[in-house]
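# With the input below, show me the fold.
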Amino acid sequence: MEIGGIISAIIVGLIIGALGRLFAPGRQSISLIVTILVGILAAFLGAWLVPSDDGFSILTLVVQLVLAVVGVIIAAQLLGRNKRSRI
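The predicted model follows:
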């Protein structure tokens, strides 16, 4: 991956992380930094799983968004601030 691809993956990751948090069900009590890191990771992983020849693919974006939603849900379960048990 070239430097332009890395920079674009980071920028897309910021947006994908925010959208992943928006589309994740329920309330997520994770920090903004964790959301951004999940989005960047989802952007890199999605670009690796579904590479595109011309640099842009709707399928790649959909895969990145799904990965971000799953990542936000997992991060909220593992790192959530409000882990009170309700009886």
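
# contacts, neighbours, all on C-alpha from now
Fine.

# was I right about Gly71 contacting Ile40?
No: applying C-alpha atoms under 8 Å, one finds Gly71 not in contact with Ile40, separated by 10.5 Å.

# Check the contact lists of the two and give me the overlap.
Residues touching both Gly71 and Ile40 (C-alpha atoms under 8 Å, 6 or more residues apart in numbering): none.

# Is Leu45 in contact with Leu61, as I believe?
No: the criterion here is C-alpha under 8 Å, and Leu45 misses it with Leu61 at 10.9 Å.

# And the helices in this structure?
Along the chain, the segments classed as helices by DSSP state H run 3-23, 32-49, 58-79.

# And this one, please, so the two structures can be compared:
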Amino acid sequence: MGILGWIVFGLIVGVLAKWIMPGNDPGGIFMTILLGIAGALLGGFIASAIGLGTANSFTLGSMIIAILGAILLLFIYRSVRRT
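Reported below is the predicted structural model:
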């Protein structure tokens, strides 16, 4: 997947993660894209480490892995911001 594909994928994943875990987070669309891309990378890393697969293409499985990674990042961000 090229850089434009990762940006679109990150936008979709970031929006879905924020829809699943709503809250008052700063950053707007740029942070949503970064959250989605980082979530895809984190989710892909964790999934490949435990043998579930990777987030290296635009499939339903990689979308779920990426969303779970983005939700994990969002949870960590909110936990750190609270302290």
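
# Quick check: TM-score for this pair?
Once superposed, the chains reach a TM-score of 0.65 (TM-score structural alignment, normalised by the length of the second structure), with 76 aligned residues with a C-alpha RMSD of 2.8 Å.

# Rebuild the helices of the first structure as TSV, extending it with mean neighbour count.
TSV is the format used below for the helices of the first structure (neighbours: other C-alpha atoms under 10 Å):
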stretch	mean neighbour count
helix 3-23	18
helix 32-49	21
helix 58-79	20
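
# quick one: contacts for the residue lying closest to Gly43 of the second structure once chain neighbours are set aside?
Closest residue to Gly43 of the second structure apart from its sequence neighbours, by C-alpha to C-alpha, 6 or more residues apart in numbering: Gly69 at 4.1 Å. Gly69 of the second structure sits next to 38-44 when contact means C-alpha under 8 Å, 6+ apart.

# For Gly69 of the second structure, what is the corresponding residue in the first structure?
In the first structure, the residue paired with Gly69 of the second structure is Leu67, using TM-score structural alignment.

# Mind putting the contacts of Gly69 of the second structure into JSON lines with distance to Ser79 of the second structure?
Converted to JSON lines, these look like this (distance: C-alpha to C-alpha, whole Å):
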{"residue": "Ala38", "distance to Ser79 of the second structure": "17"}
{"residue": "Gly39", "distance to Ser79 of the second structure": "16"}
{"residue": "Ala40", "distance to Ser79 of the second structure": "20"}
{"residue": "Leu41", "distance to Ser79 of the second structure": "20"}
{"residue": "Leu42", "distance to Ser79 of the second structure": "17"}
{"residue": "Gly43", "distance to Ser79 of the second structure": "19"}
{"residue": "Gly44", "distance to Ser79 of the second structure": "22"}
